[in-house]
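S.K.: 3D, please:
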Amino acid sequence: MARIFGGDQTEGDTKRVGGTYGYMSPEYAMHGHFSMKSDVYSFGVLLLEIITDKKNSNYFADSPSLNLVGHVWELWNEDRAMEVVDSALGDSYSTDDILKYIQIGLLCVQEHATHRPTMATVISMFSNETTLPSPNQPAFIEKRVKKGDERSSSTEGTNSINGVTVTMIQAR
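M.R.: Purely as a prediction, here's the structure:
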């Protein structure tokens, strides 16, 4: 992402979106708009992957979520976030520290860039003992719907029904 930026540029737009979708910020994946907070989103996904030792794209049989971010969010809301922590971490970190790191990861993957911290703020969160804000529902949370329901997946609380699609074939 850093290669896209000019020397003094802090945000921009592109018509060619590139990267790995599981790590792309919603505004970049959907609209080609990138900013300094686009990388914060990617960092949050990576942080959650490190804590859990699971890929964002993993399937979670015991969870209705289709990805790691959604799974962690569900457990966070149920005060069960420690269940997702990689057992290899053992006792190397306190429960409070791990919960803090999960909270920082969730703050980094907020749907709206304005709600995400800057990387400078993230570094401060790691190194200072301050009260962190509560995260909102992250972006790209898809939930499986039981077989027989109208839709096979949805984004919780943000569905719209689009009865029209347009496909325009253009040569490259």
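
S.K.: CA only for contacts and neighbour counts going forward, please
M.R.: OK.

S.K.: okay, buried residues for the helix or strand encompassing residue 121 please.
M.R.: Applying DSSP states H and E as the criterion places residue 121 in helix 119-127. Across helix 119-127, burial judged by 16 or more other Cα atoms under 10 Å covers 119, 122, 125.

S.K.: let's compare: structure for the following, please.
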Amino acid sequence: MVRKNLTHGLVIILCSLLTAINFSFTIDQKPDLLIIGNDTLFLRSFPLEDLGFEVRPFRSSDIYVPNLDCLREYQATWKVIDKKLFLVEIAKDNPSHDKVDIIPFFEANHYNPIVINGLVFADWVTIELSTYPKNYGHWGCYDKARKKRKWKKTLAFEKGVVVYSRYRSDK
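M.R.: Presented below is the predicted three-dimensional model:
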């Protein structure tokens, strides 16, 4: 009887440990880039993914396997110009850093982008961003809605327009 209880206890402990180990090895994805003034920040929220496009910027081939740090296979660059958010480029996450022709990519997904001076205005982006606190282990901005902690918002966009900013690009 004691042996049976001991076996059950060991099985429960083993299952608990295996579950805990599984959660501790999640992979952090390569961030998008957000340019504000002369500064470049890591954007750990992926606004392009919110559109849910069926046609992806890059298709996996049989030869190239995406890196585990960027399973999306691309890195987008965003820029704030005159309090508006623009998609500047989409680059493949490989040594050649191939670029996507953005406007045909949007049109292939049946989305007519607003183009201003050759850049795509991100009119679909409504998001509140916060920076990670110092010594947190990450650096950059993330979408407050996707995190449970309550940190002060740093930057907020509504339909691609800056509606709130604590960020000072002149530091």
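
S.K.: TM value for the aligned chains?
M.R.: Scored against TM-score structural alignment, normalised by the length of structure 2, the superposed chains reach a TM-score of 0.30; 96 aligned residues with a Cα RMSD of 5.8 Å.

S.K.: what helices or strands is the helix holding residue 121 of structure 1 leaning on?
M.R.: The elements that helix 119-127 of structure 1 packs onto, with contact taken as 3 or more Cα pairs under 8 Å, 6 or more residues apart in numbering; DSSP states H and E, are helix 95-108.

S.K.: one step back: of the buried residues of helix 119-127 of structure 1, closest to residue 50 of structure 1?
M.R.: Closest to residue 50 of structure 1 out of those is residue 122 (16.0 Å), distances taken as Cα to Cα.

S.K.: how close does that closest one get to residue 68 of structure 1?
M.R.: 20 Å (Cα to Cα, to the nearest Å).

S.K.: any idea how far the spatially closest residue to residue 86 of structure 2 that is not a sequence neighbour lies from residue 163 of structure 2?
M.R.: Excluding the flanking residues, the one nearest residue 86 of structure 2 by Cα to Cα, 6 or more residues apart in numbering is residue 121, at 4.5 Å. Residue 121 of structure 2 sits 15 Å away from residue 163 of structure 2, going by Cα to Cα.

S.K.: these two: which is more packed in?
M.R.: More neighbours surround residue 121 than the other of residue 121 of structure 2 and residue 163, with 24 against 15 (other Cα atoms under 10 Å).

S.K.: thought that one was touching residue 84?
M.R.: Yes - the criterion here is Cα atoms under 8 Å, and residue 121 of structure 2 meets it with residue 84 at 7.3 Å.

S.K.: need the longest helix for structure 2.
M.R.: Counting by DSSP state H, the longest helix found in structure 2 is helix 2-24.
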